[in-house]
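*Asks:* My questions concern the predicted model and sequence given below.
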Amino acid sequence: MKLVVGVSGGSGIPYALGVLQALRTLGVEVHLIVSSGAKRVMSAEGGPQLADLTALASAVHDDRDLAASVASGSFRTDGMLIVPCSAGTLAKVAQGFADNLLARAAHVTLKERRRLVLVVREDPFSRPMIENMLRAHDAGATVMSASPGFYHAPDSVSALLGFVTARVLDQFGLDAPGFRRWGDA
């Protein structure tokens, strides 16, 4: 399997790290795009940094490089996910505004009718965000919130993050390592 993973400027870079770690464990080829906004958030949050993310990718693409392989529909992938997906990136995807590689790769994913998952992190949702979620959905994207569940009795922040990772990977038919599902013993 080959996926494009975008990381945009919404708070929640640990969600991206968890997804990338799981994809590495599963042997998925990952093409990573990190927006300039995400780089600023990493610095401010003090959690996972760019080197932590890029170490888990098969290939890293500069967000300013609109000639990168992932900008073309002829570059075959099994889909794309954006985690976290900021309100600004959501708006670009919903409106088809492809001014950077992250938005262009999402546009290509939609036009090629491949799976696109947007993990929206910003709360509360404004009316324009809700309308953009609906537009992205109607264009073919799956819109998820980074909202962990509690039925698996999480005992750490890592377990909370792992719940979201598992739900994201479910969208691509992948099982997150060690995830306990509802009804599992």
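*Replies:* Thanks, I have the structure now.

*Asks:* contacts and neighbour counts: CA atoms only from here.
*Replies:* Fine.

*Asks:* all strands of the chain, in order?
*Replies:* Listed in chain order, the strands found in the chain under DSSP state E are 2-7, 29-34, 59-62, 80-85, 116-120, 142-145.

*Asks:* Comparison target, given below:
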Amino acid sequence: MAESFLAQSAVDESAAPPPVTVAWTGASGIDYGLRLLQCLAQGGCTVHLLLSDAARAVAECETGWRLPAAPAALQALLAEQLAFAEERLRVYAADEWTAPLASGSSAPRRMVICPCTVGTLAAVAGSHSNTLLERAADVVLKERGQLIVVPRETPLSTTHLEHMLTLSRLGAVVLPAAPGFYHRPQRVEELIDFIVGRVLDHLGMVGMGHSLAPRWGDTPPG
């Protein structure tokens, strides 16, 4: 995994934002999810993390980093690497149905699936809830919370587009991993930060999204 995704930063404990559920699935672009988790850690946010087996496979393929299958082991590793306070990060198994994420009475009202496969997109759009990840997303939707999905697929079939439209009508934000180039990026990390910054904007992480990439109009011409 790139060194830039492991940087540590002090956290302002007095300004902790509301908790958020983050999910990683098997779409290409695991660095989007890693960078998002890092930024949330730096922002003092409590994170409930879910990931699929396919996400582990993609992480090893794209970063060379083997993510432990045991939730406790992965939680300890991420807390150490990203400077998460132990009480601010919780990793769950795919079938951990007693997790607070499975019920509207205790689940966070904000969730980001980043990156999001089109298979996960379809399952959430259809309220399948076959895994805790799918159930957590369904809970956020039914409770009228904030669900952000970051699909990474191309081209998109008619079925993919229909599922995105369904989620949009349900109130979800469909935020494709399609970075802009007006800020003249020179490194891959700048493209990743562009998307992560937009996610942070929608989560209401004041100032954090803005600090990752210039906004339109902030880039001088010439």
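*Replies:* Sure, I can see it. As the structure is a prediction and not an experimental result, all values here were calculated from the model.

*Asks:* Send over the TM-score of the superposed chains.
*Replies:* The TM-score (TM-score structural alignment, normalised by the length of the first structure) is 0.93; 185 aligned residues with a C-alpha RMSD of 1.8 Å.

*Asks:* Make CSV from the strands of the first structure and add mean neighbour count and distance to A98 of the first structure to it.
*Replies:* Below are these laid out as CSV (neighbours: other C-alpha atoms under 10 Å; distance: least, C-alpha to C-alpha, whole Å):
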stretch, mean neighbour count, distance to A98 of the first structure
strand 2-7, 24, 14
strand 29-34, 23, 14
strand 59-62, 17, 14
strand 80-85, 29, 14
strand 116-120, 26, 15
strand 142-145, 18, 19
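
*Asks:* Output the ones you listed as a markdown table; include the columns distance to L17 of the first structure.
*Replies:* Shown next, in a markdown table, are the strands of the first structure (distance: least, C-alpha to C-alpha, whole Å):
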| stretch | distance to L17 of the first structure |
| --- | --- |
| strand 2-7 | 10 |
| strand 29-34 | 11 |
| strand 59-62 | 14 |
| strand 80-85 | 9 |
| strand 116-120 | 13 |
| strand 142-145 | 16 |
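
*Asks:* closest one to D170 of the first structure among these?
*Replies:* Proximity to D170 of the first structure, assessed across the strands of the first structure by C-alpha to C-alpha, is greatest for strand 116-120 (10.6 Å).

*Asks:* so where is that closest one in the second structure?
*Replies:* The counterpart of strand 116-120 of the first structure in the second structure, using TM-score structural alignment, spans residues 147-151.

*Asks:* Ok, stretch 3-21 of the first structure next?
*Replies:* So stretch 3-21 of the first structure sits over residues 20-38 in the second structure, by TM-score structural alignment.

*Asks:* Start and end of the matching stretch, how far apart?
*Replies:* 13 Å (C-alpha to C-alpha, to the nearest Å).

*Asks:* Likewise for stretch 124-131 of the second structure?
*Replies:* 10 Å.

*Asks:* follow-up on the earlier one: what's the mean deviation for the match of strand 116-120 of the first structure versus the first structure?
*Replies:* Between stretch 147-151 of the second structure and the aligned residues of the first structure, the post-superposition mean distance stands at 0.2 Å (mean C-alpha distance after the TM-score superposition for the first structure).

*Asks:* and the alignment partner in the second structure of D63 of the first structure, how many neighbours?
*Replies:* Correspondence of D63 of the first structure to the second structure, assessed by TM-score structural alignment: A94. Neighbourhood size, A94 of the second structure [other C-alpha atoms under 10 Å]: 17.

*Asks:* Can you name the residues that contact A94 of the second structure?
*Replies:* L50, L51, S52, T131, L132, L133 (C-alpha atoms under 8 Å, 6 or more residues apart in numbering).

*Asks:* Distance from the longest helix seen in the second structure to the middle of the chain?
*Replies:* When the second structure is parsed with DSSP state H, its longest helix is helix 188-203. Taking the mean of its C-alpha atoms, helix 188-203 of the second structure sits 11 Å from the chain's own mean (C-alpha atoms, centre = their mean, to the nearest Å).

*Asks:* which residues in the first structure does it match up with?
*Replies:* Helix 188-203 of the second structure maps onto residues 157-172 of the first structure, going by TM-score structural alignment.

*Asks:* Give me the buried positions along the matching stretch.
*Replies:* A159, L160, L161, G162, F163, V164, T165, A166, R167, V168, L169, F172 (16 or more other C-alpha atoms under 10 Å).

*Asks:* Map C114 of the second structure onto the first structure.
*Replies:* Using TM-score structural alignment, C114 of the second structure sits opposite V83 in the first structure.

*Asks:* wait, that match sits on Y15?
*Replies:* Yes. If you go by C-alpha atoms under 8 Å, V83 of the first structure and Y15 touch, sitting 6.6 Å apart.

*Asks:* Find residues that contact each of the two.
*Replies:* With C-alpha under 8 Å, 6+ apart as the test, V83 of the first structure and Y15 reach no residue in common.

*Asks:* residues contacting the closest residue to T117 of the second structure other than its chain neighbours?
*Replies:* Leaving aside its chain neighbours, T117 of the second structure sits nearest to A27 (4.7 Å; criterion: C-alpha to C-alpha, 6 or more residues apart in numbering). Counting by C-alpha under 8 Å, 6+ apart, A27 of the second structure touches A55, V58, P115, C116, T117, P151, R152, E153.

*Asks:* how about 7 Å then?
*Replies:* The contact partners of A27 of the second structure, by C-alpha atoms under 7 Å, 6 or more residues apart in numbering, come to P115, C116, T117, R152.

*Asks:* any idea how far the nearest residue in space to the first one that is not next to it in sequence is from L101 of the second structure?
*Replies:* Okay, so that is P115 of the second structure. Using C-alpha to C-alpha, 6+ apart and skipping the chain neighbours, the partner closest in space to P115 of the second structure is V150 (5.2 Å). Per C-alpha to C-alpha, V150 of the second structure is found 20 Å from L101 of the second structure.
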